[in-house]
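[1] sequence isn't available, so here's the structure alone:
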């Protein structure tokens, strides 16, 4: 990052306090200056973006970038859309969207699965449960991009069906919905899975050992919950592509190491150009050579 102008990352956080985690990652990624703003909304973000656009000439705008974060992913998505609408002509800077770590975590989970099945998900059947949260939605989307057909799980079948339809329409991928609250339906869905990703809330078990252990077709299980009880019974948080009961296992901390590498690489990539938007798919591509 050595150019005539120092690199500046403007952290736009929708929470009342900017994320310390995201700030530390930015510093460790080598950003020269970090400007942190809290309580960012679509209504107040335009002036912040204008400040980033109009203080440097077009040739130097690649040295300025934006990071959209915060714990509320939907709020961050609204801010991102306003940012994109604010850009015009050559007046634009690169943006990384990673509210609540959703994109980097989902990319790491999808790449962990891809690695464990030998580098190809073409024809694989993946299950994501629950899939209707911010991380689960992105994991489902990315697994489909990598070639898998994906079963969308939720205790609310209507939410699962709505998400499956939306993902089919936006990606052209193969998605079906099921309810994880129905033991028989959950068992039948896991029985045909080659990949399972648990993206549930902290401290909530979504898959018992009896439902996944010993399944002949199951090749990889990824659990993104690090808080006991873990999301998948029989997986350790530190598991990193280890064999457990015939499947390759990844725990939240095992995935987390890859997520951190992807996050840092994404921050560095912002300064390669002034017109890059890093959302889930772009973050996934950046992480392919890091597994």
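    That came in fine, so what should we check first? Note that the coordinates shown come from a computational prediction; the quantities given were computed from them, not determined experimentally. Residues are numbered from 1 along each chain as shown.

[2] C-alpha only now, for contacts and for neighbours.
    OK.

[3] residue 179 versus residue 167, what's the distance?
    Look at residue 167 and residue 179: by C-alpha to C-alpha, to the nearest Å, they are 17 Å apart.

[4] these two: who's more crowded?
    residue 179 (23 against 20; other C-alpha atoms under 10 Å).

[5] and the strands in the stretch 1-150 of the chain?
    Using DSSP state E, counting those that start in this stretch, the strands of the stretch 1-150 of the chain run over residues 8-13, 33-37, 64-69, 94-97, 125-129, 149-154.

[6] which non-adjacent residue is nearest residue 25?
    Counting by C-alpha to C-alpha, 6 or more residues apart in numbering, residue 25 lies nearest to residue 264, which is 6.3 Å off, once chain neighbours are set aside.

[7] okay, and the one you found sits in which element?
    Secondary structure from DSSP states H and E places residue 264 in helix 252-269.

[8] now for that helix, which elements pack on it?
    Helices and strands touching helix 252-269, as assessed by 3 or more C-alpha pairs under 8 Å, 6 or more residues apart in numbering; DSSP states H and E, comprise helix 20-28, helix 102-116, strand 240-244, helix 280-287.

[9] below is structure B, check it against A:
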């Protein structure tokens, strides 16, 4: 085969996700080559082995995907790969550790759509609370919310200290404001629901973070998005298949969105970004900004 389309997957974990491999083949790459237990310092050499081993026609048909489990590590690896390029030997790079970036992009774009359609407002100035916000999906949701000028609070079931640690790290890295909030007790969650306008659940699957009585007591809630597809739902009243469910609260009706609806947009974002890599005449570098722009486009097409 002359000049095949090749995708190299760099992961700092002991294995590369089968999901990422399957998606790459569905995007028509001829071969997908996984690399496990990669350390940040190894990325420049691996990148240069990738680019210098192909002739000009072949290098245009080559890409690097950054996987793993940690958002900051993936972004650091992407930047290391970018800096290792030597024009005209350059390839496209896409970072999406554990699907965190594309999932977060889908969640925030969907929430934004319902705010605009049902409440005639956007994310700017909204009080956003991210349950499970210390994990990769939650951290990226918080980042996208902050970029939209929302007031973002990262919630941890391990307590305020854990949430504040992650919030401080994000604030320093991204030069944006994040708050850390306790979500370790029923009383703490009830206090959150008295303030929240938008909530996202990105916590561990199969754990309910917001109970029915806490949800019904919400005073200002407009949109709730739950990424948990494993029963019980992470937010009471939102089944995984729900694309738009009305939630009755003390402050009025809010809109709920379930995990499968989020997953549908996430899948489309992931697929289209891989297609961009495959089709791009010049290298593209794809991370949270590009994923969010794509998610907004897809959500708008479905409106």
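    Received the coordinates, thanks. Only a predicted model underlies this, so the values are computations on that prediction, with no experimental measurement involved.

[10] fetch the TM-score of the aligned pair.
    Once the chains are laid over each other, their TM-score by TM-score structural alignment, normalised by the length of the first structure reads 0.88; 288 aligned residues with a C-alpha RMSD of 2.4 Å.

[11] rewinding a little: with distance to residue 197 of the first structure and mean neighbour count as added columns, please give the helices and strands packed on helix 252-269 of the first structure in CSV.
    Formatted as CSV, those follow (distance: least, C-alpha to C-alpha, whole Å; neighbours: other C-alpha atoms under 10 Å):
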stretch, distance to residue 197 of the first structure, mean neighbour count
helix 20-28, 24, 15
helix 102-116, 8, 27
strand 240-244, 13, 18
helix 280-287, 16, 19
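
[12] could I get these in a markdown table, plus columns for distance to residue 201 of the first structure?
    Converted to a markdown table, these look like this (distance: least, C-alpha to C-alpha, whole Å):
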| stretch | distance to residue 201 of the first structure |
| --- | --- |
| helix 20-28 | 19 |
| helix 102-116 | 13 |
| strand 240-244 | 20 |
| helix 280-287 | 20 |
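
[13] figure out which of those is closest to residue 36 of the first structure.
    For residue 36 of the first structure, the closest of these is helix 20-28, at 7.9 Å, according to C-alpha to C-alpha.

[14] read off where the closest one ends up in the second structure.
    Under TM-score structural alignment, the alignment places helix 20-28 of the first structure onto residues 18-26 of the second structure.

[15] how near is the alignment partner in the second structure of residue 242 of the first structure to residue 261 of the second structure?
    Using TM-score structural alignment as the criterion, the counterpart of residue 242 of the first structure in the second structure is residue 245. Counting by C-alpha to C-alpha, the gap from residue 245 of the second structure to residue 261 of the second structure is 11 Å.

[16] again with residue 21 of the second structure
    22 Å.

[17] what's the answer for residue 5 of the second structure, then?
    Using C-alpha to C-alpha, one obtains 31 Å as the distance from residue 5 of the second structure to residue 261 of the second structure.

[18] chain neighbours aside, what residue packs nearest to the residue most central in space within the first structure?
    If you average the C-alpha coordinates of the first structure and look for the closest C-alpha using C-alpha atoms, centre = their mean, you land on residue 103, 2.2 Å from that point. Spatial nearest neighbour of residue 103 of the first structure, chain neighbours left out: residue 280 (4.9 Å); criterion: C-alpha to C-alpha, 6+ apart.

[19] list the contacts for the one you found?
    For residue 280 of the first structure, the residues meeting the contact criterion (C-alpha atoms under 8 Å, 6 or more residues apart in numbering) are 103, 104, 106, 107, 138, 142.

[20] also residue 159 of the second structure?
    Counting by C-alpha under 8 Å, 6+ apart, the residues that residue 159 of the second structure touches are 181, 182, 183, 184.

[21] which one among those gets closest to residue 278 of the second structure?
    For the contacts of residue 159 of the second structure, the closest approach to residue 278 of the second structure (C-alpha to C-alpha) belongs to residue 181, at 41.4 Å.

[22] circling back to that earlier point, tell me the one of the contacts of residue 280 of the first structure nearest residue 260 of the first structure?
    Nearest to residue 260 of the first structure out of these is residue 104 (C-alpha to C-alpha; 7.8 Å).

[23] map that closest one across to the second structure for me.
    Under TM-score structural alignment, residue 104 of the first structure pairs with residue 102 in the second structure.

[24] can I assume its match is in contact with residue 289?
    No. Using C-alpha atoms under 8 Å, residue 102 of the second structure is not in contact with residue 289; the gap is 10.1 Å.

[25] list the buried residues for stretch 169-186 of the first structure?
    173, 174, 175, 176, 177, 178, 179, 180, 186 (16 or more other C-alpha atoms under 10 Å).

[26] can you give me the end-to-end span of it?
    Across its full length, stretch 169-186 of the first structure reaches 25 Å between end residues, using C-alpha to C-alpha.

[27] tell me how many other residues surround residue 248 of the first structure.
    When counting by other C-alpha under 10 Å, one arrives at 23 neighbours for residue 248 of the first structure.

[28] chain neighbours aside, what residue packs nearest to it?
    For residue 248 of the first structure, the spatially nearest residue (C-alpha to C-alpha, 6+ apart) is residue 220, at 4.5 Å.

[29] can you find the partner of that neighbour in the second structure?
    Under the alignment (TM-score structural alignment), residue 220 of the first structure maps onto residue 223.

[30] hmm, its match is touching residue 193, no?
    No. Judged on C-alpha under 8 Å, residue 223 of the second structure makes no contact with residue 193 at a distance of 11.8 Å.

[31] need the contact list for the match of residue 242 of the first structure.
    With contacts defined as C-alpha under 8 Å, 6+ apart, the neighbours of residue 245 of the second structure are 238, 255, 256, 257.

[32] pipe the residues you listed into JSON lines and attach distance to residue 47 of the second structure and secondary structure per row.
    Formatted as JSON lines, these follow (distance: C-alpha to C-alpha, whole Å; DSSP: H, G, I helix; E, B strand; the rest coil):
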{"residue": "238", "distance to residue 47 of the second structure": "43", "secondary structure": "coil"}
{"residue": "255", "distance to residue 47 of the second structure": "45", "secondary structure": "strand"}
{"residue": "256", "distance to residue 47 of the second structure": "43", "secondary structure": "strand"}
{"residue": "257", "distance to residue 47 of the second structure": "39", "secondary structure": "strand"}
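
[33] shared with the first structure, which of the residues you listed?
    Among the contacts of residue 245 of the second structure, the ones whose aligned partners also touch in the first structure (both residues aligned by TM-score structural alignment, their matches' C-alpha atoms under 8 Å) are 255, 256, 257.
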